[in-house]
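>>> Okay, predicted coordinates and the sequence, questions at the end:
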Amino acid sequence: MNLKNNTKIIVGFALAIGVLLLTAAASFWSIRGLSVQTQNVEHTYQVLQEAETITAVLKDAQAGTRGYLLTGDTVYLRPYSMATGQLPAALERVQALTVDNPAQRARLDSLRALVEQEFQILRPLTEIKKSMSQSAMQTLLDTDRQTLRQVRMLYARIKSSELALLAQRSALQDVFEKATPIVVLISAVLAVLIVVWLVVKIVKELEDNRRLQAELAEVNAQVSRRIAQIRELAEQVVQGDYTVKITDDAEDNLGGLATSLNRMTQTLEGSFSALEKRNRELDQFAYVASHDLKAPLRGVTTIVKWIEDELAAELSPQLRTYLDQMKGRLARLEDLINGLLAYARVGRTAAQSRETVSVQQLLTEVADLVVPPDFTLRIGPDMPTFETDRLSLQQVFTNLLSNAVKYHQRGAGHLEVTCQDIGRYYEFRVQDDGPGIAPEYHQKIFLLFQTLRDRHTAESTGIGLSIVQKIINDQQGTIRVDSAVGQGAGFIFTWPK
C-alpha cells in the first residue's frame, strides 16, 4: 500500500514512540530482575564466605592448640581464644542468611554441633598443666582430627549446595544481564531505523562491519603471531633450553604473559645451574664415601684380622668378644657407607635406557638372587610387559623381596607379588606373611636410617626402603604399606606405564 510522506512520518513516529514505550517497560522489567538476581548472588557469596570463615577459624584453633601442645607456648592459643569469640557470631550470621533454605539449615545445625564438639575436645588440650595421661591426650587428638575431617566434609556439602544455588542464580543473572542491553539496544535501533529510514542505517552498519572485520582480522593475525612465539618458547623450555626469551613489550595481557615467561625461564636457568652445582657436590660426596671413608675402614678391619691371626694364643675370651663386637660394628659401618652411596646415586646417574621388560621374567630373576629355597614366591598372572627403566624396577623388587625375607623371623615363609592396571600406572603389591608392622611405624620405615630391628644388627641399616621410595618418587609413582602386627606386610607401589 502506497502512503504519502507525511503519513509515513506519522506512522514512523508512532512506531518509534511505541517502541520507546516498550523499551521503557522492558528496561524496567530487566533492571528490576537483574537487581533481584544480583542480590541473590551476593547472598549466596555471603553464605559461602561465612561457612568458609567458620571452617578456617576452627582449623586455625586446632593448629594453634597443637602448636601449644608441642611447644608449651601460650602464644599458640591465641587462635583458639579468638575462635571462641568469633565462631558463635559467625554461626548466627550464616543461620540468619539461610533462613529460607531448610536443607542448609539442617547442615548448619550439624556444623554447630561439630563446632561445639571441637571446643569440648580442644578445651582440655589447652590446659596441659592439668594431669592428663598420654593415652588420653592421644585419644583427644585423634577425635579432634576426625571431628575436623567431618567439619571439612560438611563444609564441602554446604559449599556444593550453595555453588549449585549460585549457578542457578548466576544463570538467571546472566539472562537478565544479557536481556537488558539487548532489549534496549534492539528497541532503540528500531526507533532510529524507523525515523532515519532503514536503508541509510543498513548501509552505515554494513560499512562499519566491514571496517570492524578488517580490524579484527589484523588483531587476530597479531595475536596468532604472539601466541606462536609463546608456544615456541614453551617447546624450547620443554627441550631444556632455558635461555630463550620473547621480544614482546606490548602493554596487554599477552605482553604481561610474555614478560612473566621470560622471568620464569630466567629463574629456571638459575635454579638448574644451582641444581647442577649441588649434583656435582653430591658426586664429590659419593666419591669420598666410596674411597676416602672406605680406605681407613678396611685398614681397621685388616688390623683386627691381624690381631686375631697373630695373637690368637694371647687373646682372652673377653678380648675375643670385644674383637667380634668391633668386627660387627665395622661391618655395619661399611653397610651404612654403601647404603648412603646407593641412596646418593639414585636419580643422578646417567639415564638408563628404556627397554621392554617382562615383569614375570624380572621377578623370577630377582627371586633367584634374594629368595631362599625354603620360601615360596607366588607371582600373579597379570604381570605386564612394557617399556621402562629395567634397572630401577629391578632394584625396587630386589629391596622389597629381600626385606620381606630378612625381617620374616619365622623361617620358611610365603611371598606374593600381584599387579593391577589403574590407568596411567601399574600398581604392584609385594605381600609377605611375616610379623607385620604396627600402623604407627608405617611412615617411619621410609625415613633414612630408620629400622625396626636392633641397630647393632649388621644388615639393618635402615636405608633400603629409603632407596626404594626415592626411586619410585623419581618415576613419579607412590608407595605405601598395608600392614598390622601379626598379619604380614604388603608394600603397594605405582609405576608409570
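That came in fine, so what should we check first?

>>> can we go C-alpha only for contacts and neighbour counts from here?
OK.

>>> residue contacts, residue 444?
Applying Cα atoms under 8 Å, 6 or more residues apart in numbering to residue 444 gives the contacts residue 450.

>>> if I look at it, how far off is residue 474?
20 Å (Cα to Cα, to the nearest Å).

>>> Quick check: the closest residue to residue 294 other than its chain neighbours vs residue 398, distance?
With sequence-adjacent residues excluded and distances taken as Cα to Cα, 6 or more residues apart in numbering, residue 294 is closest to residue 334, at 7.2 Å. Distance, residue 334 to residue 398, using Cα to Cα: 20 Å.

>>> again with residue 190
In this structure, residue 190 and residue 398 are 82 Å apart, going by Cα to Cα.

>>> count of residues packed around the closest residue in space to residue 496 that isn't next to it in sequence?
Spatial nearest neighbour of residue 496, excluding adjacent residues (Cα to Cα, 6+ apart): residue 425 at 4.3 Å. By the measure other Cα atoms under 10 Å, the count of residues near residue 425 is 15.

>>> Wait, residue 425 touches residue 478, no?
No: counting by Cα atoms under 8 Å, residue 425 does not reach residue 478; the two are 10.1 Å apart.

>>> Quickly list what's touching both of those two.
494, 495.

>>> which ones are touching residue 266?
242, 243.

>>> quick one: it is in a helix?
Yes: per DSSP: H, G, I helix; E, B strand; the rest coil, residue 266 lies within a helix segment.

>>> neighbour-wise, which of residue 190 and residue 398 wins?
Comparing residue 190 with residue 398 by other Cα under 10 Å, the one with more neighbours is residue 398, at 22 against 17.

>>> so which strand or helix has that one?
Using DSSP states H and E, residue 398 maps to helix 390-406.

>>> got the contact list for the helix or strand following that helix?
Downstream of helix 390-406, the first helix or strand assigned by DSSP H and E is strand 414-421. Outside strand 414-421, the residues within contact range by Cα under 8 Å, 6+ apart are 375-383, 401, 404, 426-433.

>>> this is the comparison structure:
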Amino acid sequence: MQLNLNTKILLGFAVAAGVLLLTAVASFLSIRQLAVQTRHVEHTYRVIQEAEQMTSRVRDAESRVRGFLLTADTSYLQTYNTSQREIEQSFERLDRMMADNPRQVVRLDSMRVLVRQKFNNMELLLKPNRAVTSSSAQTILDTGRQTMRAIYTMFEDIKQSELTLLAERNRQQNIYETITPITIIVSATLAILITLWLFQKISREISANEKLQQELAAINQATSQRIQIIENLANQVVQGDYKVKIKDKEKDSLGNLATSLNRMTQTLDDTFGALQNRNRELDQFAYVTSHDLKAPLRGVVTVVKWIEDELATELSEQMRQYLGMMKGRLARLEDLINGLLAYARIGRTEQKLEEVQVQQLVEEVRDMVVPPSFHLEIPTSLPLLVTDRLSLQQVFTNLLSNAVKYHHRGQGTIRVSCAEAKKEYEFTVADDGPGIAPEYHEKIFLIFQTLRDRNTAESTGIGLSIVKKILDEQKSTIRVVSEPGQGTAFIFTWPKVSVTEKAI
C-alpha cells in the first residue's frame, strides 16, 4: 500500500519517538537501579559505621568505669552516663536500618542483651556503699571482659554480614554503572540512525513533491488562463455580446466546457435575435392596438354623448342609467387597453436617469390623481434620487390612485413616509380605508385581480401588477400591511443606485 508523505513523516516520527521513549525508559530504569544500589551501599556503610561507633562507646564506657574505680574521680561517671544514652540511641538507629534484614535484627537483639549485661556488671561496681570483696570484684571484671569479647564477636558477625551484603551490592552497582552508559549510547545511536534515515526519506519525498508542485503550478497557470478566457466570455455574454467564441481545442473538461459555451452563445444569439424580432412585432402590435382600438372606442363614446345631448328629452330614466353604465364600461375598456400597453412596455423601454426630488414628484402625482376631498400627508424629508423618473412616478400614481379608488367613504387621509436603509429607501403609502384581509395580500398583485365587484367599481386590476413589475425590474420589493377595517399600507423599496446606473 502506497503511503502519502504526511503518513510517512508521521510514521517515521512515531518510530523515532518510540525509540527515544524506549531509550528514555531504559536509561531511567538503569539510572534508577544504579541509584538504588548506591543507596544500598551507602546504607551498608552507615550500618557498619553505626555498629562500630556503638561498640566503641561500650568500650569507652568500660574505660570510664575503670578510671573511676582507680581514681575515684566522679568526672568519669558523667562521660559514662553520656555514653550509655548514646549507646541506646545507636541501638534505635540500628533497629530502623536493619528492619529489612531479619538475621541482622536477631544478631542486633543478641548484642543488645550482651550490652545490657555489660552495663549491669558495671553498675554493680559503681553502686555506693557496695559490699564487694576483692575476689567478687575480680569475678565481675572477668565476667565483664568475657561479655565484652562476646560483644566484639557479635559485632564482627554483624559487620561480616554487612560486608558480604556490601560486596554483593557493589557488584550490582558496578553492573549498572557499566550497563547504564552503554544503554544510553546504544539507544541514542539507534535514535540518530533512525532520524537520519527518516530525514533522507523525507528529503526524497520533498524533492519529489517540489517537482510535482512545479508541474502542477505550470498546469494551474495554463488552467487559470483558460478559465480567465471563459470568465471573459461570460462577462461579454452578460453585457449582451452573444457572438463571442472561445478557441480552445483541448480534449479535457475545460475544453468540453468551452465547446458547450460556444454552443450556448450561438443559441443565445439565435434566441435573442428571434426575441428582438418578437419585441419589434409586439411594439408594432401595441401601436396598432393603441391606434386601431382607441379610435372606434372614442367613436362609440362620441355616439353615446350625442344620444345624451340630442335625445335628452326623449330618454327615460332607465335609458339614462344604461347609457351611464355604457360610458363606465367604455372608460374601463380604455383604461384596460392603456394598462395592458403600459404593462407590456415595462422593462423594454430605455430608462432615462435624472435627478428626482421625490417630494416634488409626489406633489405632482397628488395634483393628478388625489381629489380635494382627500388629505395627503407628505414629509419634507423625502430623498433626492438619481433614477428613472417615469418608473417611480408610475409606482406612486398607481398606489395613490388605488388608495382613492378603493376608499369606502369617498374621503380620507393618505400618508407618505420614507425610511433610509443601507442600500435602499423604504417608502410607505398608507391610507385609512377599509383594509385588506391577509388572505388577499398576495392575490392583489396578480394581473386582472380586483377585490371589488366590477359592476360597482370600474377597476382593470392592472395597477398593482404594473407596480410589482416595475419594482421587479429595479430589483426591489413590495409588501402589504393591512387588516379589515384598519386601513392599508403598501411598503416598497427603491434602490439608492438604480439598476441602470449599476450597469453603466
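Cool, got the structure. These numbers come from a predicted model, not from an experiment.

>>> Need the TM-score between these chains.
The TM-score (TM-score structural alignment, normalised by the length of structure 1) is 0.56; 315 aligned residues with a Cα RMSD of 3.3 Å.

>>> wait, isn't residue 395 of structure 2 in contact with residue 467?
Yes: Residue 395 of structure 2 is in contact with residue 467 according to Cα under 8 Å; the separation is 5.2 Å.

>>> out of those two, which sits in the more crowded spot?
Neighbours were counted for residue 395 of structure 2 and for residue 467 using other Cα under 10 Å; residue 467 has more, 24 against 19.

>>> ok, the more buried one - contacts?
Counted by Cα under 8 Å, 6+ apart, residue 467 of structure 2 has contacts 394, 395, 398, 399.

>>> Measure how buried the third one is and give me the count.
Applying the criterion other Cα under 10 Å, we find 19 residues in the vicinity of residue 398 of structure 2.

>>> mind listing what the residue found closest to it once you drop the neighbours it is linked to in the chain touches?
Setting aside the residues directly before and after it, residue 398 of structure 2 is nearest to residue 463 in space (Cα to Cα, 6+ apart), at 5.5 Å. Contact analysis of residue 463 of structure 2 by Cα under 8 Å, 6+ apart lists 339, 398, 399, 402.

>>> mind listing the strands in structure 2 by residue range?
Taking DSSP state E to define them, one finds strands in structure 2 at 353-357, 374-377, 384-388, 412-420, 424-431, 478-482, 488-495.

>>> Tell me the residues of structure 1 aligned with the second one.
In the comparison with structure 1, strand 374-377 of structure 2 aligns to the range 375-378 (TM-score structural alignment).

>>> Name the residues of that stretch that are buried.
Across stretch 375-378 of structure 1, burial judged by 16 or more other Cα atoms under 10 Å covers residue 377.

>>> returning to what we had before: so which of the strands of structure 2 comes closest to residue 290 of structure 2?
Proximity to residue 290 of structure 2, assessed across the strands of structure 2 by Cα to Cα, is greatest for strand 384-388 (24.0 Å).

>>> on average, how far is the closest one from the matching bit in structure 1?
In the superposition with structure 1, the average deviation recorded for strand 384-388 of structure 2 is 1.8 Å (mean Cα distance after the TM-score superposition for structure 1).

>>> What are the buried residues along that strand?
Buried-residue list, strand 384-388 of structure 2, by 16+ other Cα under 10 Å: 385, 386, 387, 388.

>>> gap between the nearest residue to the first one once chain neighbours are set aside and residue 378 of structure 2?
What that stands for is residue 385 of structure 2. Take residue 385 of structure 2 and drop its neighbours on the chain: the residue closest to it by Cα to Cα, 6+ apart is residue 356, 5.1 Å away. Separation of residue 356 of structure 2 from residue 378 of structure 2 (Cα to Cα): 16 Å.

>>> what does residue 216 of structure 2 give?
65 Å.

>>> Which parts of structure 2 are helices?
5-71, 75-97, 102-126, 134-238, 253-288, 294-310, 317-345, 358-369, 389-405, 463-473, 499-503 (DSSP state H).

>>> Dump these to a markdown table, plus distance to residue 490 of structure 2.
Formatted as a markdown table, the helices of structure 2 follow (distance: least, Cα to Cα, whole Å):
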| stretch | distance to residue 490 of structure 2 |
| --- | --- |
| helix 5-71 | 62 |
| helix 75-97 | 101 |
| helix 102-126 | 106 |
| helix 134-238 | 33 |
| helix 253-288 | 30 |
| helix 294-310 | 32 |
| helix 317-345 | 20 |
| helix 358-369 | 15 |
| helix 389-405 | 8 |
| helix 463-473 | 10 |
| helix 499-503 | 22 |
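
>>> So for residue 454 of structure 2, which of the ones you listed sits nearest?
Here helix 317-345 is closest among those (Cα to Cα), at 9.6 Å.

>>> Please give the centre-to-centre distance between that closest one and its chain.
Centroid separation for helix 317-345 of structure 2 versus its chain: 64 Å, with Cα atoms, centre = their mean, to the nearest Å.

>>> Quick check: it compared with structure 1, mean distance?
With the two structures superposed, helix 317-345 of structure 2 lies on average 2.2 Å from its match in structure 1, counting by mean Cα distance after the TM-score superposition for structure 1.

>>> Now, of the contacts of strand 414-421 of structure 1, which are buried?
Buried among the contacts of strand 414-421 of structure 1 by 16+ other Cα under 10 Å: 377, 379, 383, 401, 404, 426-433.

>>> Appreciated, that's everything.
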